[in-house]
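A.B. asks: no sequence on this one, just coordinates:
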């Protein structure tokens, strides 16, 4: 549990496992939270048990953090749960950052409905039922009797419910900020994240994206003697060819005039296949084998569950990539001599100012 305290009765609490307590000056907190709004902020991606909910980082560049997604294909997923220590018992107003993901098409039904359970009891408000954009949905008031509280996200539909964060405020008039820079400042203060990213080293070759292209590039460079950083925003490598997406490796390789082109792909390839459908199970994609191959290379430093979402340039040349850790929000600066954009959507190139065209 990460705790920040200030002298003027301002306390922010953010659940984040295995992180020491941090302390902030009173002046550090004022831009993010009024002194009257003693509050508890819980980031959904920091829940200790995620149940059937999954972390979705693909929009964290726009949102500032990932969120939890109830991807159940029509079957409600198991609850995500965590425990949070409140500064004091009492009445709190609850805010849940979410959205109705079909509202932008004026579609009825709010398929992403879920409940927030406080010590096993649901709020009266059903979450995910309003607003086409991310916002703080008012969850009403709740009485906290004991400082140690168990929270749970209870999916009602299995159809992509979304939760970014939960905030409890002692001041019933306080509304949490929803836009940057105020939103970013609130998160930064709560997480104890410095304004500047922490240095993570200098490398010969920095690869952003751990799909098949990025993994092969990193392995090849490392075996040629380069000091390599491989950045991947998922808990597994392989991208489409992982248990998360389940697309088989395809394409012509080991052909003349480049008969060795494809050797590393062959190392990653799975020996067993199944037709798409119920038999196309996660174990067939051998995520552990991909991770083992990368971790066996002494010249590779793997930044797993880090998202490359900023770059430093000078005179049109990339000097470093800044990557944000998925669960804690902490940022690191990864400097390099050469860079490979294997993100799948040219994110690093676009951030560096390269020509970019987007076609429907």
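C.D. replies: Cool, the structure landed. All values reported here derive from a predicted model rather than from experimental measurement. Numbers count the residues shown, from 1 in each chain.
A.B. asks: C-alpha only now, for contacts and for neighbours.
C.D. replies: Fine.
A.B. asks: all strands of the stretch 201-350 of the chain, in order?
C.D. replies: Along the stretch 201-350 of the chain, counting by DSSP state E, counting those that start in this stretch, strands occupy 228-232, 300-304, 306-314, 317-325, 331-341.
A.B. asks: no wait, the stretch 1-150 of the chain
C.D. replies: 2-5, 11-14, 39-43, 54-56, 67-71, 80-85, 90-98, 114-118, 121-122, 135-144, 148-155.
A.B. asks: hey, which of the strands of the stretch 201-350 of the chain is tucked in deepest?
C.D. replies: Mean neighbour count (mean count of other CA atoms under 10 Å) peaks for strand 228-232 among the strands of the stretch 201-350 of the chain, with a mean of 27.
A.B. asks: tell me which strands and helices that one is in contact with?
C.D. replies: strand 198-208, helix 212-223, strand 300-304, strand 306-314 (3 or more CA pairs under 8 Å, 6 or more residues apart in numbering; DSSP states H and E).
A.B. asks: want to compare, so here's the second one:
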């Protein structure tokens, strides 16, 4: 009996807590770091980026609960100039734990996304993790993992298990219409569908609606609507279009993101899913029609399968169609080409 008890105690003392996986995008306070969702389909996740145009940005931070112990810290990051063997590593940053900076500069080596190691550091209970930018030149962090096992090394395929996510994303009830993409075309499709009595899932991978016409990009609404033989064409757009004084405007507020969201939310049969990136498509058994699209919450990492009868691809890239297997092509001819719209202004004095 004593021998068995001793063995049990030894096993307990040797056991390690489950590693703590923290998605950078889930940080409670992003500080001056921005959420970049452009490369989810390339590297598998959104990430935080210190886009300070050369000026160091404010720390991003969050708090987690950890059992008392000594932890090694891993961060998935990338030296973004590495593929060109460029010197300088402009995207360098540090991590601090409870105010103590770890003795490692992240984002300074390698060519691809990789796990970089620092520590160990002793913690107990509530623990504050902070990202400290060093350059203002686009340092990036996908995830942070803390482990009390010195021999542990994380891999990206551990993400789902360590975050407690199901193997298969849960699905919604069936919608009449699923609209993917929250720019002007997506807004028009979703609102029009709702006004025809359809139950609509409206999915947008940014925190605001409007696409290029939002405060994030600031391309003003200067198209011709309600003209000639088509006096009703564009009526819905006129309900939420900006009246900006310039493009880009003196203030992002001129693009009125709130008006766009309020116009959509006024439709009782639209369910709006912001910060949700569609990265997958499931077909019906006949393999000819879409049954659902799979969306990733860019803040929590949770996934959802949106089931629908009809689907509208308003992504601007034809992403849903391509994922469904539709034939597509991209070519250089037929594009607008370079434009001076963004730089030609008379400011009367040097800037």
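C.D. replies: Looks like it arrived, so ask away. Note that this is a predicted model, so its numbers are computed, not measured.
A.B. asks: TM value for the aligned chains?
C.D. replies: The TM-score (TM-score structural alignment, normalised by the length of structure 2) is 0.86; 319 aligned residues with a CA RMSD of 1.9 Å.
A.B. asks: Kindly reformat the strands of the stretch 201-350 of structure 1 as a markdown table containing distance to residue 215 of structure 1.
C.D. replies: Formatted as a markdown table, the strands of the stretch 201-350 of structure 1 follow (distance: least, CA to CA, whole Å):
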| stretch | distance to residue 215 of structure 1 |
| --- | --- |
| strand 228-232 | 8 |
| strand 300-304 | 10 |
| strand 306-314 | 15 |
| strand 317-325 | 17 |
| strand 331-341 | 11 |
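A.B. asks: Go through the helices and strands packed on strand 228-232 of structure 1 and name the closest to residue 130 of structure 1.
C.D. replies: strand 306-314 (29.1 Å; CA to CA).
A.B. asks: how many degrees apart are that closest one and strand 317-325 in direction?
C.D. replies: Counting by axes from the mean of the first three to the mean of the last three CA atoms, to 10 degrees, strand 306-314 of structure 1 points 150 degrees away from the direction of strand 317-325.
A.B. asks: ok, residues contacting strand 306-314 of structure 1?
C.D. replies: By CA atoms under 8 Å, 6 or more residues apart in numbering, the surrounding residues in contact with strand 306-314 of structure 1 are 57, 61, 208, 231-234, 318-326, 347-348, 351-352.
A.B. asks: can we see that at 6 Å?
C.D. replies: Strand 306-314 of structure 1 is contacted by residues 232, 233, 318, 319, 320, 321, 322, 323, 324, 325, 326 when judged by CA atoms under 6 Å, 6 or more residues apart in numbering.
A.B. asks: Mind telling me what residue 316 of structure 2 corresponds to in structure 1?
C.D. replies: By TM-score structural alignment, residue 316 of structure 2 lines up with residue 344 in structure 1.
A.B. asks: wait, what's in contact with its match?
C.D. replies: So residue 344 of structure 1 contacts nothing (CA under 6 Å, 6+ apart).
A.B. asks: export the contacts of strand 306-314 of structure 1 to CSV and tack on distance to residue 295 of structure 1?
C.D. replies: Output for the contacts of strand 306-314 of structure 1, formatted as CSV (distance: CA to CA, whole Å):
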residue, distance to residue 295 of structure 1
232, 13
233, 16
318, 26
319, 25
320, 23
321, 21
322, 22
323, 19
324, 21
325, 19
326, 20
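A.B. asks: List just the nearest of those residues to residue 185 of structure 1.
C.D. replies: Closest to residue 185 of structure 1, out of all of these and judged by CA to CA, is residue 324, at 15.6 Å.
A.B. asks: what's the closest non-adjacent residue to the counterpart of residue 226 of structure 1 in structure 2?
C.D. replies: Using TM-score structural alignment, the partner of residue 226 of structure 1 in structure 2 is residue 198. Among residues not flanking residue 198 of structure 2 along the chain, residue 176 sits closest, at 5.6 Å (CA to CA, 6 or more residues apart in numbering).
A.B. asks: For residue 320 of structure 1, see how far away the aligned residue in structure 1 for that neighbour is.
C.D. replies: Aligned by TM-score structural alignment, residue 176 of structure 2 pairs with residue 204 of structure 1. The spacing between residue 204 of structure 1 and residue 320 of structure 1, counted by CA to CA, to the nearest Å, is 11 Å.
A.B. asks: can you list residues touching both of those two?
C.D. replies: Contacts common to residue 204 of structure 1 and residue 320, judged by CA under 6 Å, 6+ apart, are residue 336.
A.B. asks: Pretty sure residue 161 of structure 2 sits in a helix.
C.D. replies: Yes. Per DSSP: H, G, I helix; E, B strand; the rest coil, residue 161 of structure 2 lies within a helix segment.
A.B. asks: Could you find the counterpart of it in structure 1?
C.D. replies: By TM-score structural alignment, residue 161 of structure 2 lines up with residue 189.
A.B. asks: ok, for that match, nearest residue in space, not its chain neighbours?
C.D. replies: Leaving aside its sequence neighbours, residue 189 of structure 1 sits nearest to residue 29 (CA to CA, 6+ apart; 6.6 Å).
A.B. asks: To which residue of structure 2 is the one you found aligned?
C.D. replies: Checking with TM-score structural alignment, residue 29 of structure 1 has no match.
A.B. asks: do the same with residue 101 of structure 1
C.D. replies: Checking TM-score structural alignment: residue 101 of structure 1 goes with residue 80.
A.B. asks: and what of residue 246 of structure 1?
C.D. replies: Under the alignment (TM-score structural alignment), residue 246 of structure 1 maps onto residue 218.
A.B. asks: quick one: contacts for its match?
C.D. replies: 247, 248.
A.B. asks: Look up how far residue 61 of structure 2 lies from it.
C.D. replies: Residue 218 of structure 2 is 29 Å from residue 61 of structure 2, by CA to CA.
A.B. asks: about what we covered before: any chance of the helices and strands packed on strand 228-232 of structure 1 in a markdown table, with distance to residue 141 of structure 1 too?
C.D. replies: Compiled in a markdown table, those are given as follows (distance: least, CA to CA, whole Å):
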| stretch | distance to residue 141 of structure 1 |
| --- | --- |
| strand 198-208 | 39 |
| helix 212-223 | 48 |
| strand 300-304 | 39 |
| strand 306-314 | 35 |
